[in-house]
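J.: Predicted model, plus sequence, below.
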Amino acid sequence: MISYEARYQFVYFVLSGIVAGIIIALVYISIQDTTNEHRAEEVMKIQQTLTFLKPKKEWNYNNTWQFIGDPYYRQQVYSAYFDPRTELYNPSDFDSNYIYYGSIRVFAVLPLRLQAPIICSIKYEDTFIKQVKAYEAFPMNEHENMKFSGYTIMCPLRLRRGAAIVNLPESVAIIYTANPLSEEVPTYVSISYSKENVLAKPNKTLAVCVGPLQQRYSQVLRLVEFIEIYRLLGADKFYFFRLDVSPEIDKVLGYYERAKMAEVHEWNFYGYQFEVEVHYAGIMVELNECVYRATFVDGYRYVAVVDLDEILVPLKCNTLLDYLRGAEDGRTSAFVFRNVFFFKKGPNDTMSMPRGVQNRFLYTQVKVKRTFLPLPPHVRSKCIVNGRTTIEMGNHRVWRQLEGISETNVHIKEGLMFHYREKCTGCRADPLIVDFTARRFGSIIWDQVDEVCEKVFQNGICPMD
């Protein structure tokens, strides 16, 4: 019979062994983390020593939806971007012979439940083609479980250690066995590069991305007011994606394009039943492609992702730039502004309207009653993102960011998202308060809107709808 003392010693040795095993495992994990961190730092340092040669071609940075393989499958690709962030790779994938120096980010619409692995067919200027397995390829969030989804595809780029010059590829195609013609007749998309040094970190200030303009959008005055108030708030570049708009909207967009304040890209996204087969005209692809365009082509540090009836308003600063400069800590992927509603059908307050104004309905100036309680973060909230740290953007939040980076929920005393709409959730049940914050610019916003409307339309009046 085993004595009590022997049993005690047995339990002691077992527990000691378990503790020792845990300590060894923790030490191993710590060593691995340290090793991985050193590998990542080493690759970033090597990347800085390389000479990058972009293909010698004329770049117009315009994209269009193109079918992949057989059009019957309705699988399409839109754009591709060179992404210099080596932080996207798992450092354990680095080896002694090769280093990853960047990647190609491809945006496409594919079946939600696509099972086939995706191969990236990367073409160089000398017609050399290299095929590599996609490092990651998966449906974007917010696909609403529909038949088709936006896809974000990361194609790895690597070179042998010791090389000094990198000849960057010209175009890329994605191929997969579920669509045989994708390999037989690949659809190549030009890769967009930074207009400056491909490794240059974004140094411009604030750009604005807007969801697809569709359903014969015709609210001209709202569009002009939207652009002009965001200009007063610090934005200097706007990106629009045109699916279906009125001729009057086209005139306004053309004016801002000529003034170098806006880019308008065709969004020829046809052949689907919206909200049945694919969510909201492919908006997830559009928003992500826009953030990558603003960040990795035009060099903007911050990108506001909003709709035309949404204004991100700082409450203690005059401009969004002033707020961002004070709030940025280097560890933030997005500043999330919580939603309050202004009821568009409510009465107008015209007390602040200057005399002689031609365009007499600016919704940010005549709608002054709003819901008192902001909705929670990620419920109709909108963001200003740091594109350099963002991997996947959503409609109301950032879904993925670099490791160690996180969102910041803007305090409701420091900023809110003013949402002007007819369907105003809570406007009839919750108490409303009067808020004159959007009038901070006085007559300037009225003057700027009138000036634009006079330049675009002979009678100086911007149509309201």
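T.: In hand now; what should we look at?
J.: When you work out contacts or count neighbours from here on, use the C-alpha atoms and nothing else.
T.: Noted.
J.: Which secondary structure elements does the lengthiest helix in the chain sit against?
T.: For the chain, the helix with the greatest residue count under DSSP state H is helix 4-49. Using 3 or more Cα pairs under 8 Å, 6 or more residues apart in numbering; DSSP states H and E, the elements in contact with helix 4-49 are strand 98-111.
J.: ok, structure two:
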Amino acid sequence: MIQRKFALLVGIGALTVLLMLRWEHTITLVNLMSSKRPATEPKLSKDTITPIPGSRHLMVSAFKDHRLGGAIKVISIIFRQELQPLYCVLCANAKADANFDAKADGALGQCTSLRARVHLHRDGYGFGFGIGFGFPFVTSDVLCMSPMLQQATHVSITANLYANLTFLSIQNQEVKESLRYNFTVCISNLFGEYNNALQFAQTMELYKLIGVQKVVIYNTSCGPDVEKILKYYRKEGMLEVVPWPIDKFLTPSTGWSYDLHHGDIHYYGQLTTLNECIYRYMYQSKYLLLNDIDEIIMPYKHANLEKLMGTLQQQHPNAGVFMIENHIFPKTQFDDSGRFRLPRWRSVPGVNILEHVYREPDRKHMFNPTKLLINPRSVLQTSVHFTLKQFGLVFNVPFDVCRIIHVRVPLQGQLSKDQLFVDKKLWEFEKLLIPSIDRALNESGVL
């Protein structure tokens, strides 16, 4: 009998230890970070990219995901070859914790540490070749869930619980029904001293005319003229520029293929910024347009985006993801009339998209890439050309209803002008567009 009781007690003790190791332990900030050493005082990150202690991983931003039971999702960049255990440290603002005697503004109170769950975003387009495939650093979700601290306001991810920690503010604390914007454009990256000022200004003014209220752009580097344009639109209130110094932490690839372009991470972290933008504007914008700076998602059967989406949502009420076909307008082919070859724009660096009205035909037997117009509250993860995880249905918008005007180098450079289609959709906005472009170029100081 005594042996049985002893064995039972040993079993209960072992089980208790296993449960403690498996789940979590609650500790105060004083225990976690000694106030005797200034270097270990709580640090709140003001950067958009923050190293994760004890690893080569990086954390970007943190959000409460109410669709996942209030889990804290930290958008991160994970070095896939070192998948060591990671831990979340969740803390509440001291003002929200009556039991914590805060001696400094912004102090963090009761904290909880627990094992994090790491979800690497899968690679690939899903139609024969990969986006981000093979790169050692990959966009990931680091998930934290603690029933003991639902009021968490800050989080840090670490591989070493005793390291000096930097905390991220947890955004999206509340579900909001009233949204500030109807349509927001997420532009993933500017890099390589990008200085295509004329096309940038033309695109911004076109988006205003079709109903976009906000544009978000992640900036690694740009040229002096684009910098002036960015300042102009930021002051105007239409543009949010998110600093994206990815090149300070990794060697970014300048392309999508690891075999061709090499580097640590796909295309300056494009996949990370697109996912970050979805969560950043989840409760700010009704819809998000996910595309590049040289692309315009343009309605063809409706006067603007609001009317387009009113029709599409009525016809497809269960869809939250709308895939828009990409169509190439070669910047090597010009309108013969010279109608928009305006002398005052010649000194502005960049492409004049109004001059490029010839569209390449679809390539037979090849997939036509798409970009996305989404309800952000329907999407958990995205890639460049399609969503990876979403709620609800995905709808492919017919080419004649809405398509992307993509002015760039040709994909079918062997075609002559008479083998291309004439598409003058942008000219329909001439009366309002030209004066607004001139105003932007003048007031920004580019002209």
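T.: Thanks, I have it. Everything quoted here is computed from the prediction, not taken from an experiment.
J.: quick one: TM-score?
T.: For these two chains in superposition, a TM-score of 0.75 is obtained (TM-score structural alignment, normalised by the length of structure 2); 365 aligned residues with a Cα RMSD of 2.6 Å.
J.: re the thing from before, what range in structure 2 does the next helix or strand after the longest helix of structure 1 sit on?
T.: Going down the chain from helix 4-49 of structure 1, the next helix or strand is strand 51-53, by DSSP states H and E. Alignment note (TM-score structural alignment): strand 51-53 of structure 1 is unmatched in structure 2.
J.: ok, and what's touching strand 51-53 of structure 1?
T.: For strand 51-53 of structure 1, contacts defined as Cα atoms under 8 Å, 6 or more residues apart in numbering pick out 164, 165, 166, 167, 168, 198.
J.: what does stretch 221-238 of structure 1 give?
T.: 205-210, 252, 260-263, 308-309, 311, 318-321, 359, 362-363, 441, 445, 448-449, 452-453, 462-465.
J.: Only whichever of the residues you listed are buried, select them in ChimeraX.
T.: Of these, the buried ones can be selected in ChimeraX as follows, counting by 16 or more other Cα atoms under 10 Å:
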select :205,206,207,208,209,210,252,261,262,263,308,309,311,319,320,321,359,362,363,445,448,449,452,453,462
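J.: What about the contacts of stretch 221-238 of structure 1, which are in strands?
T.: When DSSP state E defines the strands, the subset of the contacts of stretch 221-238 of structure 1 inside them is 205, 206, 207, 208, 209, 210, 262, 263, 311.
J.: how far is stretch 421-434 of structure 2 from where the chain is centred?
T.: 30 Å (Cα atoms, centre = their mean, to the nearest Å).
J.: Just tell me the aligned range of that stretch in structure 1.
T.: So stretch 421-434 of structure 2 is aligned with residues 433-446, judged by TM-score structural alignment.
J.: Structure 2: which residue goes with residue 69 of structure 1?
T.: Matched by TM-score structural alignment, residue 69 of structure 1 corresponds to residue 53 in structure 2.
J.: those strands in the stretch 51-200 of structure 2, which residues are they?
T.: Secondary structure of the stretch 51-200 of structure 2 (DSSP state E, counting those that start in this stretch): strands at 58-65, 71-79, 87-93, 108-115, 117-120, 137-144, 154-158, 166-171, 181-190.
J.: ignore the last one, the stretch 301-450 of structure 1
T.: Going by DSSP E, counting those that start in this stretch, the stretch 301-450 of structure 1 shows strands at 310-314, 332-337, 339-343, 369-371, 382-386, 390-393, 398-401, 406-409, 415-421, 432-434.
J.: how close does the fourth one sit to structure 2?
T.: What it means is strand 369-371 of structure 1. With mean Cα distance after the TM-score superposition for structure 1, strand 369-371 of structure 1 departs from structure 2 by a mean of 0.7 Å once superposed.
J.: Please apply the same query to the longest one.
T.: In the superposition with structure 2, the average deviation recorded for strand 415-421 of structure 1 is 1.0 Å (mean Cα distance after the TM-score superposition for structure 1).
J.: that's a helix at residue 283 of structure 1, yeah?
T.: Yes: counting by DSSP: H, G, I helix; E, B strand; the rest coil, residue 283 of structure 1 is part of a helix.
J.: now for it: what does it line up with in structure 2?
T.: Using TM-score structural alignment, residue 283 of structure 1 sits opposite residue 270 in structure 2.
J.: surely that match meets residue 191?
T.: No: with contact defined as Cα atoms under 8 Å, residue 270 of structure 2 does not reach residue 191; the gap is 10.8 Å.
J.: okay, those two: which has more neighbours?
T.: For residue 270 of structure 2 versus residue 191, neighbours defined as other Cα atoms under 10 Å are more numerous around residue 270 (24 against 19).
J.: ok, of the contacts of strand 51-53 of structure 1, which come out buried?
T.: 168, 198.
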